[in-house]
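> build me a model from this:
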Amino acid sequence: MERREFLQCAAILLTGATASQLGFTLSDEQRAYMASAPNYNLGAVDYFSTEQRRIVAAMSEIVIPRTDTPGAIDAGVPRFIELMAADWMNDQERAILQDGLQYMASRIPEEYGKAFPDLTTEQQLEIMEALEDAASDSDWYAFGNVRRAFISDAPFICQIKELVAWGFFTSEKGSTQVLRYEAMPMTFDGDIPLSPDDSTWAGSTI
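Have a look, this model is predicted:
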């Protein structure tokens, strides 16, 4: 099985989704892997430092804040990101992530006088928007680039945004309290209209 196929299984196992929900999109090898794998969500993970965990949590909540629906922290996204970094990223991706976290831990306090998690929401957003501006020439931002393979050399801010969205919308809270989740087993209706205010349907984001 290729590494990205394992990523699909990891996301499903981590977020508590059942294999039956995505059974029609999984290969036989993926089903066999998931059937024999332990509960990944309960495994110990100790990849980030305490300060890195605070930074990841704060950045995650800026991407998907709590409003009248759960935010990234409510959905366990920071833990998802740490698990992905520890077990599924390749060396190039980990290096980009660690360099980004080092920048956030060292340069931000120098410039703002406080650690990133201790800044106001407005200041945190300002910093993340500046990171996006600096990364804007990455292929990650290519117009219409919404269904693509994971880009290993994507800049740090892109990694964070992608993992936050991935972790959140495949979590129980994200898929049932933010997306529309009305399971009807063994049925298919390809013509269900959505009004402009409706969210999309829960399902595989991979």
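> from here on, just use CA atoms for contacts and neighbour counts.
Will do.
> so the residue nearest to residue 66 when sequence neighbours are not counted, which of the three states?
Closest residue in space to residue 66, ignoring its immediate chain neighbours: residue 72 at 7.2 Å, by Cα to Cα, 6 or more residues apart in numbering. Secondary structure, DSSP: H, G, I helix; E, B strand; the rest coil: residue 72 is coil.
> how near is residue 103 to residue 115?
Distance, residue 103 to residue 115, by Cα to Cα, to the nearest Å: 11 Å.
> show me which of those two is the more surrounded one.
A direct count of neighbours by other Cα atoms under 10 Å for residue 103 and residue 115 places residue 115 higher, at 18 against 12.
> quick check, the more buried one in contact with residue 109.
Yes - counting by Cα atoms under 8 Å, residue 115 does reach residue 109; the two are 4.8 Å apart.
> if you count contacts, what does the helix or strand hosting residue 106 end up packed against?
Assessed by DSSP states H and E, residue 106 sits inside helix 91-112. Secondary-structure packing of helix 91-112 (3 or more Cα pairs under 8 Å, 6 or more residues apart in numbering; DSSP states H and E): helix 50-63, helix 156-169.
> before we compare anything, build this one as well:
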Amino acid sequence: MQGLIAELAEVIIPRTNTPGAKDAMVEVFIVDMIKSCSDLKTQNNFINGLTELKKYTSDHYNTSYSKCSLSDKVLILKFFEDKATYHYNILNKIDRKLLGQPFFTKLKELTIEGYCSSKIGATEGLAYDYIPHNFQCCIPLTKDQRSWATK
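Prediction:
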């Protein structure tokens, strides 16, 4: 399962000119967070979601997720993203309250959290200033500078 989680995380945060989710070993973080810091409902949703993803991939693409092309991997994740949310926020809140956080939402959340809190992600993937100094609320970014947030 950890290999599948690594493949999923790498599609969410791929390696480009910066390290990707596999480089930051986000899959270890995700497994630890699901196992140690999630309630039983979230754990079950996550495991069921992984099982459903494997079955969906096998049924629709006749192969495992890791053997799919990048465009197919993106389409598979898009399918599960669309399935995880409704168009009306009130329905999303009710669904989360009754059934827990959906698989894809939790996967994406933990992938981003694990990447941003990893040493590689914080130092090479994001703009990390390790020398504390005075806070300046508005400073312009230099050319090609990475930022903590995206628009």
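> please state their TM-score.
Put the two chains on top of each other and the TM-score (TM-score structural alignment, normalised by the length of structure 2) is 0.83; 143 aligned residues with a Cα RMSD of 2.5 Å.
> Provide the aligned range in structure 2 for the helix holding residue 106 of structure 1.
Under TM-score structural alignment, helix 91-112 of structure 1 corresponds to residues 40-61 of structure 2.
> now that stretch on structure 1. Mean distance?
In the superposition against structure 1, stretch 40-61 of structure 2 averages 1.2 Å from its aligned positions (mean Cα distance after the TM-score superposition for structure 1).
> list the buried ones in that stretch?
Neighbour counts over stretch 40-61 of structure 2 (16 or more other Cα atoms under 10 Å) mark 42-43, 45-46, 49-50, 53-57 as buried.
> one more: stretch 119-129 of structure 2?
Neighbour-count burial for stretch 119-129 of structure 2 flags 120-122, 125-126 (criterion: 16+ other Cα under 10 Å).
> can you tell me what residue 174 of structure 1 aligns to in structure 2?
In structure 2, residue 174 of structure 1 lands on residue 121 (TM-score structural alignment).
> quick one: that match and residue 25 touch, right?
No - shown here, residue 121 of structure 2 and residue 25 do not form a contact pair, counting by Cα under 8 Å, at 9.8 Å.
> before we move on, back to that, residues contacting the match of helix 91-112 of structure 1, please?
With Cα atoms under 8 Å, 6 or more residues apart in numbering as the test, stretch 40-61 of structure 2 has contacts from 34-35, 63-65, 68, 76, 80, 99-104, 106-107.
> ok so, going back, could I get the buried residues of stretch 40-61 of structure 2 as CSV with distance to residue 91 of structure 2?
CSV is the format used below for the buried residues of stretch 40-61 of structure 2 (distance: Cα to Cα, whole Å):
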residue, distance to residue 91 of structure 2
42, 18
43, 22
45, 18
46, 20
49, 20
50, 23
53, 23
54, 27
55, 26
56, 25
57, 27
